[in-house]
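A.B. asks: let's see this in three dimensions:
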Amino acid sequence: MQKHSLIALAVAFLAAACTLEPKYERPAAPVSAQFPAQGIYATQPGAADNGTRSANAKPAADIGWRDFFTDPRLQRLIEISLKNNRDLRVAVLNIQASRAQYQITRAGLMPTINAVGSQTKSRTPKDLSFFNQTITNEYSVGVSGSWELDFFGRIQSLKDQALDQYLATAQARKAAEISLVSQVADQYLTVLSFDDLLKVTEGTLKTAQESYRITKLQFDNGTGSELDLRQAQTVVEQASANYQQEARLRAQAVNALVLLVGEPLPDDLPPGVTLDSQDLLTDIPAGLPSDLLTRRPDIMEAEENLLAANANIGAARAAFFPEISLTGNFGTLSPTLGSLFKPGSAAWGFTPTITLPIFTGGKNKADLDLANVQKNIQVATYEKAIQTAFREVADGLAARGTYDEQIAALERDTFAEQRRLDLSDLRYRNGVDSYLLVLTAQTDLYSAQQALISARVARLTNLVDLYQALGGGWIERNGDQPRPADAAVDYSAASVPAAASASSAN
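C.D. replies: This is a model prediction of the structure:
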């Protein structure tokens, strides 16, 4: 009866125990309360400005990636990548490892009970034995248990630390998935830009080859100069070299896309649309910088790591206080195996233990100092994550406010260069101007076309990256219920084991 009273008292004390963790206060965001809104930031495009689809004031986190990207080929590539990408598989497996570590640490709060059976056989010298009994046997069977009473919250703090690290890993997986959606889209757009560049270079090469043929014919007939011939040849050779370079870069871009997708590109991919026909959402609202704290998984990951460091301080503080544990056993004990379970063979033991650190060579103090330093590191990391997110969104807004006008100007420039080439060629054929003017106009047109393609792909990738920077890409379709960061998802045909939810971990 006395033993049961002691256990009940211990449970009551344990329930009332508290941790020595410092009270957590979220650091103030080290950024402005508003995103920049003056100058180029004030000219953000709207759907009504260019006749494109509208986000209807929905934040990026509420817009599914299938609704942001309308190209069916790109949608299929993103879908495949979410199943096959190896980096994403590693992120999922990291969640499982972190969850298992949390369960291991949490188990320290519970008693440990073991079934025990043993035989001890010993020999005593005859002159030291009683009744000349030199060989003795002892058989025992029963249960033993131990329990550390966490009065000062050391184990509880370690459990909190492990849980926060688990949740940080889950947010890291979420950030990896959002980033993967953006990376696949950016790489796909890059491949499309090389398709356009190859078409422009191929057209320039054909025009240059025709000009070279005519110029060579004139030179062979004695009506043209070698200077004109060599000038025409330079355009042909330069366009030919550019074509090979762009073909090489396109092949490498496809290889990078295959790596992201995680398998060779299927032959049955649906038809895609051209670079110029991509219809991405252009008017997603930026909101306030404070919104990023709940939309950006990398920021939430940094805060979970900060919470883990805060909990570790509690464990380091508890190391200065006594550790109290209870151990006990109950079973039967007998000198012979046959009488092990006979009446009167019951045996038990109960051993409370208290350990108070007196001298550790400064280890506990150093552990506490280390825990405080690690927390300060995580504070700086958290603040840096917020600053980085603010900068990425601000950069995206600055670009979004300028690309439309830049592309419009480049389109007018390309039209003017084409017209200039037509007029220069006409004047050359009528003997008014030299062939050098035709050559210069042709080269300038080629450069203008390349610049236009580069600006178009930069505009699209900026919209994609801004969508990611604002926390978009986690849900598949508008209206979907956002999954928990550690939600179970079948990422591959091989059925990679998925992490259980946070609710089950708790």
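A.B. asks: contacts, neighbours, all on C-alpha from now
C.D. replies: Noted.
A.B. asks: in contact with the residue nearest to S32 when sequence neighbours are not counted, which residues are there?
C.D. replies: Distances taken as CA to CA, 6 or more residues apart in numbering put P289 closest to S32, at 7.5 Å, once the chain neighbours are dropped. Contacts for P289 (CA atoms under 8 Å, 6 or more residues apart in numbering) come out as V31, S32, A33, Q34, F35, F390.
A.B. asks: separation between F341 and T332?
C.D. replies: 7 Å (CA to CA, to the nearest Å).
A.B. asks: neighbour count for these two, which is higher?
C.D. replies: T332 (21 against 15; other CA atoms under 10 Å).
A.B. asks: in terms of helices and strands, where is the more buried one?
C.D. replies: Element membership for T332, per DSSP states H and E: strand 323-334.
A.B. asks: what is that strand packed up against?
C.D. replies: strand 135-149, strand 346-355 (3 or more CA pairs under 8 Å, 6 or more residues apart in numbering; DSSP states H and E).
A.B. asks: run the angle between that strand and strand 346-355 for me.
C.D. replies: Counting by axes from the mean of the first three to the mean of the last three CA atoms, to 10 degrees, strand 323-334 lies at 160 degrees to strand 346-355.
A.B. asks: list the buried residues of strand 323-334.
C.D. replies: E323, I324, S325, L326, T327, N329, F330, G331, T332, L333, S334 (16 or more other CA atoms under 10 Å).
A.B. asks: one more, for comparison:
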Amino acid sequence: MTKTLTTLLLVAGVLSGCTLAPHYDRPEPPVAVAYPAAPEGYAASEVKTGETRRASDIGWREFFRDPRLQSLIATAIDNNRDLRTAALRIEEARAQYQVQRADLLPTVNANASYQRGQFSSLSVAPGAGGAQTFTGSVYQVGLGISQYELDFFGRVRSLSNAALAQYFSTEEARRAAHISLVSEVAKAYLSERALAEQYDIARDTLAARQSTYDLAKRRFDAGATSALDLRDNESLVAQARVSAAQLARQRAQAQNALEVLVGKPIAEIADLPAPMKLSDERIISDIPEGLPSDLLEQRPDIRQAEQQLLSANANIGAARAAFFPRITLTSNAGTISPSFSGLFDAGTKTWSFAPSLVLPIFDTGRNLSNLDLANVRKRIEIANYEKTIQTAFSEVADALVARGTLEEQVAGQEQQRNAEAARFELSRMRFRSGVASYLDELDAQRQLFNAEQALVQARQLRLVNAIDLYRALGGGLNETAPQ
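C.D. replies: The predicted structure follows:
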């Protein structure tokens, strides 16, 4: 009996390695073989460091040189609730996979029972003479296997493979969430810093314009200037006051958004370094983009979508196996005796072996519908996989196109700011010399303020674009360069 059972289990284990799932072929990426060219005149990007490593090989501490930003990212990784949820999802998927995998092997249970009642002597002592009835007790102990499915057609194996792919998918989702968190913290930090610099400019401008207005008011009271000049000064003061109030509000909101990502108030982070100016930020901006096909391995969200596709493909195998017979095995071996002390005496051994076969004949189309459903879900996952690749391709292409143009935009904006600053000084000198009217100085002051604000915004855009390219190419998962 034991040899027969062992042989059946070995045969079942060998056959269960095969499934009826379709052969998996990775879909062709629905994107071009190369990224689109940059706008005419901006084809060559600025190469500063000669960087040749992939984004995934550059740790975020190396990519972000700002010590304050490094501390914020490290704190966010430890405290962010979304990242915690993603990690717990992995534990959930691992447990589900282990539950499903357990069905591949038989479950052996120990059992013990006691009965008191009227019995037949044949049921207790099969080898005795004629049947007699008696009132007494029956003790029974043994080991048993209950409803173990001999997976000849790979149904259980397919379900296990589907659960394994779901587990891998959840792990990739956590990696994608980690990369997204690093980039979002960096962009939120740059947003807060840009608004802080713009607010400082607006506050300084307000103080300067208020001083100029006070001087104009005294000159007007003395009859040296017209009411028009006074009202122009008053308008500039009001504009600066409005800008300062708007920027103060926006900066506070940006800091709130940053603290949500970090997971705790910034004031509670110990030994937080002082912030750097945007002009002093040194973020790697010349990461090589490689080929679009490289994204399949670099981006965890693409790998996540492919694991979802593999899971759907495995579920087709389980749906196909439902059309074939399902063979289950129930067996038990032990001893039975009318007295507890005689459980292990000679002649008390019992065993049972009860295989069963269920062949679907008429199920009102249930199995066929389940197979259709599995095939449709696979096609949905193929579409999702292709869409994820297209999105990744678009993100990299947009960042590459913007890289050269933003470098040029910042250079042009710096030139304009310098020109407006020189113009303001010349206008002030001309007014004091009596060569030009005061309106020229007011206009130059207004244009200088706009140019300084625009320069801060351009620098922020350039840095954010570098972060977007880093994330789009799969960077931000590792703290330091992988060994």
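A.B. asks: and the TM-score between these chains?
C.D. replies: The TM-score (TM-score structural alignment, normalised by the length of structure 2) is 0.92; 467 aligned residues with a CA RMSD of 1.9 Å.
A.B. asks: closest to T136 of structure 1 out of the buried residues of strand 323-334 of structure 1?
C.D. replies: S334 (10.9 Å; CA to CA).
A.B. asks: how much space between the closest one and S140 of structure 1?
C.D. replies: 6 Å.
A.B. asks: what sits in contact with each of those two?
C.D. replies: L340.
A.B. asks: show me where the stretch 1-150 of structure 2 has helices.
C.D. replies: 2-15, 60-63, 67-79, 81-101, 121-124 (DSSP state H, counting those that start in this stretch).
A.B. asks: one more: the stretch 201-350 of structure 1?
C.D. replies: 226-261, 292-295, 297-318.
A.B. asks: to S182 of structure 1, which of these lies closest?
C.D. replies: helix 226-261 (10.6 Å).
A.B. asks: so the closest one versus helix 72-84, what angle?
C.D. replies: 40 degrees.
A.B. asks: who are the packing partners of helix 226-261 of structure 1?
C.D. replies: helix 72-84, helix 154-220, helix 435-469.
A.B. asks: that helix vs structure 2, average offset?
C.D. replies: Once fitted to structure 2, helix 226-261 of structure 1 is off its aligned match by 1.5 Å on average (mean CA distance after the TM-score superposition for structure 1).
A.B. asks: off-centre distance for that helix?
C.D. replies: When C-alpha coordinates are averaged (CA atoms, centre = their mean, to the nearest Å), helix 226-261 of structure 1 and its chain have centres 35 Å apart.
A.B. asks: also stretch 353-372 of structure 2?
C.D. replies: The answer for stretch 353-372 of structure 2 is 39 Å, by CA atoms, centre = their mean.
A.B. asks: that one maps to which residues in structure 1?
C.D. replies: On structure 1, the counterpart of stretch 353-372 of structure 2 by TM-score structural alignment is residues 350-369.
A.B. asks: contacting residues around that stretch?
C.D. replies: 313, 316-317, 319-329.
A.B. asks: buried sites along that stretch?
C.D. replies: Quick answer for stretch 350-369 of structure 1 (16+ other CA under 10 Å): N364, D367, L368.
A.B. asks: hmm, back to that, any residues touching the strand holding T332 of structure 1, and which ones?
C.D. replies: Under CA under 8 Å, 6+ apart, the answer for strand 323-334 of structure 1 is 138-151, 340-341, 345-356.
A.B. asks: and that strand against structure 2, how far off on average?
C.D. replies: So strand 323-334 of structure 1 averages 1.2 Å relative to structure 2 (mean CA distance after the TM-score superposition for structure 1).
A.B. asks: which part of structure 2 matches that strand?
C.D. replies: Counting by TM-score structural alignment, strand 323-334 of structure 1 corresponds to residues 326-337.
A.B. asks: now do that stretch: distance to the chain's middle.
C.D. replies: That offset, for stretch 326-337 of structure 2, works out to 48 Å (CA atoms, centre = their mean).
A.B. asks: got it, and stretch 167-183 of structure 2?
C.D. replies: Using CA atoms, centre = their mean, the offset of stretch 167-183 of structure 2 from its chain centre is 3 Å.
A.B. asks: picking that back up, for I214 of structure 1, find the nearest of the helices of the stretch 201-350 of structure 1.
C.D. replies: helix 226-261 (9.1 Å).
A.B. asks: residues in structure 2 aligned with that closest one?
C.D. replies: Taking TM-score structural alignment, helix 226-261 of structure 1 hits residues 227-262 over in structure 2.
A.B. asks: point to the residue nearest the middle of structure 2.
C.D. replies: A177 (2.3 Å; CA atoms, centre = their mean).
A.B. asks: V438 of structure 1 pairs with which position in structure 2?
C.D. replies: Checking TM-score structural alignment: V438 of structure 1 goes with E441.
A.B. asks: no further queries at this time; thank you.
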